[in-house]
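Q: got a predicted structure plus its sequence, pasted below:
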Amino acid sequence: MKIEVLGGFRVSFGSSEVDLGTPKQRTVLAKLVMSPSRTVAIEELIDEIWPDDPPRSAVPNVRTYAANLRRTFEAHDAGQGVLIRQRGGYQLEVATDDVDLFHFLDQVERARQFNLRDDPESARSLLSRMMPLWCGPPLLGVPLGASLAAHVAAAQEQHLLAVEFLAGLHLAADRVEEALPLLWRTVAAHPIREPALLLLMRALHRRGDVAGAISVFRSAARTMRAELDVEPGSDLRRLHHEMIGHRAAVVPASPSGGSGRSDKSSAGTSTRPGIDGTDWDWLPS
């Protein structure tokens, strides 16, 4: 049995994909999938489907949805005993490795352990292989109650942390061109996410594009002021000030005694602390 929740919701036995039924029936299964090997009370399922005003028939309806799913699974030999009726609820017996989301999160944690054991290359390699598995938000198209919505939000945050972790590992390995696409996509989708902005600015600086890094900061600052009426955080402001100072330091004086402007000159190697590629305190742990 394989369960895919990333970018949609699919269940398959071998090459055979099963019909998960009506939207409410899919919500019941989604709640069970996101609570693996735990008995989910009927009341929890009712709250997920009808958060405000459940009908009088809510309990028998939930039992019907669960019975339909059990019959669907048991039509396949591998589906015998997968969905179990327990006292007061239901339990889905499925290995975490058989659910793409949980497999992804387990491998991200494995990569973090590699990094903690001073093996960043194994961490970087593992995460690079895992990233294509994330093909979209979890449970896309499934009606979500409050509990499932919270699960989805938490999973999406874990994905963003994993992307930032991998981008940091790429930069530490001096693979700027592998980090930049990850960071541009993240910042495009989350234009005021400060960890991604910091990494993107550092990646652009490492590439020699100080002007581009400063532009990223200014665009983010405008968005933060317009949408939240707040200023960028201290880390972003500090890095911006360092880069402004770095660019001024490498621009040669003009013959008239003024300062010329040359984006090309900003590609030189900085000797200012914090942006010369030797200070990696900002890397995710």
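A: The structure has been received and is ready for your questions.
Q: alpha carbons only for contacts and neighbour counts from here, please
A: Will do.
Q: grab the nearest non-local neighbour of residue 176.
A: residue 203 (6.0 Å; C-alpha to C-alpha, 6 or more residues apart in numbering).
Q: how about the one you found, secondary structure?
A: When classified by DSSP: H, G, I helix; E, B strand; the rest coil, residue 203 comes out as helix.
Q: so how far is residue 221 from residue 229?
A: 10 Å (C-alpha to C-alpha, to the nearest Å).
Q: picking up where we left off before, surely the residue nearest to residue 176 and residue 173 touch.
A: No: look at residue 203 against residue 173 with C-alpha atoms under 8 Å: they stay out of range, at 11.8 Å.
Q: residue 217: neighbour count?
A: Using other C-alpha atoms under 10 Å, residue 217 has 22 other residues around it.
Q: repeat for residue 230
A: Using other C-alpha under 10 Å, residue 230 has 12 neighbouring residues.
Q: which residue packs closest to it, ignoring adjacent ones?
A: residue 224 (5.7 Å).
Q: let me see the contact set for that neighbour.
A: 192, 230, 231, 232 (C-alpha atoms under 8 Å, 6 or more residues apart in numbering).
Q: what residues of whichever strand or helix holds it count as buried?
A: Per DSSP states H and E, residue 224 falls inside helix 210-228. For helix 210-228, a neighbour-count test (16 or more other C-alpha atoms under 10 Å) marks 210, 211, 212, 213, 214, 216, 217, 220, 221, 222, 223, 224 as buried.
Q: do stretch 188-201 as well
A: 191, 192, 193, 194, 195, 196, 197, 198, 199, 200, 201.
Q: below is structure B, check it against A:
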Amino acid sequence: MHNTTGETLQFRMLGPLEAVSGNRMIALGGTKQRATLSFLLLHANRVVATSRLLNALWEGDDAPASARKILQNAVWGLRGALFPDGGETEQTTLLTQAPGYVLRVNPDDVDLFLFHRRVAEGRAKLTTGAPQEAAVLLRDALALWRGPVLADLMEAGFAWPEVTAVQNARLDAVEDYCEAELACGRHHAVLGELEALVEAEPLRERSCGQLMLALYRCGRQADALNVYSRVRTTLVEELGLEPGLALQRLQQSILTHDRTLALPAVPAAGTAPA
């Protein structure tokens, strides 16, 4: 995405919202203007109806009588901030298009879309039995994050389901990365990350199982079984459910020192240093 100076315009959403032109950080204005840009970026290259944008900016009946005018002013302000010299092109622009607006961007200029692409590439490598390459791609994807997605707007009270979906996509990617590392025999390397993830998300059975496996391979069978006990208690007390069959089988395998839990044959070398 280029302005008239030839500098690439990039957007960062995986953390506080930022827009950068070359080495210059762009001032994006007040909360409503930043929220408008954020919501359009979440639905980049698709028309977002005015009514949907208004619902995103104001909850329920909180919208003032001047809400549409405030939105129009926000779009006008964004055009001035992002394209101060009128540097919009057919591919890189903020258009008024019925029934609302569309922000056209190159997906490679938005960290959120780069994240999704690298995760997809990493998963493909994992599926085809190339965990070394998968780990590199997934680690690169996760390195794009600077904090919670759109952290400044969420702190300001915005709560969009699209943001929850992105946060969940990050957790899925962390689990994919840990799976790749475990497949490479690097259980020590991901142990701390798994412990933090399970503490923050105790109902995610996949990461609980990964932590159990990592602990077992580190020679900590009792700790691995304690993880199972904790997740079972949490599931029963909060959801009235027993752990899934995969987690139950893993517990039994740990109890019996099943040989299938042994280190994989994949060599630990081959991934660039973190």
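A: Structure received. These figures come from a predicted structure and were not determined experimentally.
Q: any chance of a markdown table for the contacts of residue 224 of the first structure, columns secondary structure and distance to residue 41 of the first structure?
A: Below are the contacts of residue 224 of the first structure laid out as a markdown table (DSSP: H, G, I helix; E, B strand; the rest coil; distance: C-alpha to C-alpha, whole Å):
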| residue | secondary structure | distance to residue 41 of the first structure |
| --- | --- | --- |
| 192 | coil | 39 |
| 230 | coil | 43 |
| 231 | coil | 45 |
| 232 | coil | 44 |
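Q: so what's the residue count around the aligned residue in the second structure for residue 164 of the first structure?
A: When the second structure is aligned by TM-score structural alignment, residue 164 of the first structure is paired with residue 175. Neighbouring residues of residue 175 of the second structure were enumerated by other C-alpha under 10 Å; the total is 21.
Q: likewise for residue 116 of the first structure?
A: Residues near residue 116 of the first structure, counting by other C-alpha under 10 Å: 12.
Q: residue contacts, residue 275 of the first structure?
A: 202, 205, 239, 242, 243.
Q: and these, which is closest to residue 118 of the first structure?
A: Compare each of the contacts of residue 275 of the first structure with residue 118 of the first structure using C-alpha to C-alpha and the shortest gap goes to residue 202, at 22.4 Å.
Q: show me what that closest one lines up with in the second structure.
A: Match for residue 202 of the first structure (TM-score structural alignment): residue 213.
Q: give the burial count for that match, as a bare number.
A: By other C-alpha under 10 Å, neighbour count at residue 213 of the second structure equals 25.
Q: also the one 3 residues further on?
A: Counted with other C-alpha under 10 Å, the burial measure for residue 216 of the second structure works out to 20 neighbours.
Q: isn't it right up against residue 228?
A: No: counting by C-alpha under 8 Å, residue 216 of the second structure does not reach residue 228; the two are 11.9 Å apart.
Q: distance to residue 125 of the first structure for the contacts of residue 224 of the first structure - can I get that in TSV?
A: Converted to TSV, the contacts of residue 224 of the first structure look like this (distance: C-alpha to C-alpha, whole Å):
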residue	distance to residue 125 of the first structure
192	28
230	38
231	36
232	33
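Q: show me where the stretch 1-150 of the second structure has strands.
A: Counting by DSSP state E, counting those that start in this stretch, the segments of the stretch 1-150 of the second structure that form strands are 9-12, 18-21, 24-25, 48-49, 93-97, 100-104.
Q: nearest to residue 157 of the second structure, out of these?
A: strand 18-21 (18.1 Å).
Q: and that closest one, what does it pack onto?
A: Contact here means 3 or more C-alpha pairs under 8 Å, 6 or more residues apart in numbering; DSSP states H and E; on that basis strand 18-21 of the second structure packs against strand 9-12.
Q: other SSEs contacting the strand it packs on?
A: Using 3+ C-alpha pairs under 8 Å, 6+ apart as the contact test, the elements touching strand 9-12 of the second structure are strand 18-21, helix 111-127.
Q: pull out the buried positions in the last one.
A: Translated: helix 111-127 of the second structure. Applying a neighbour-count criterion of 16+ other C-alpha under 10 Å, one finds 111-123, 125-126 buried in helix 111-127 of the second structure.
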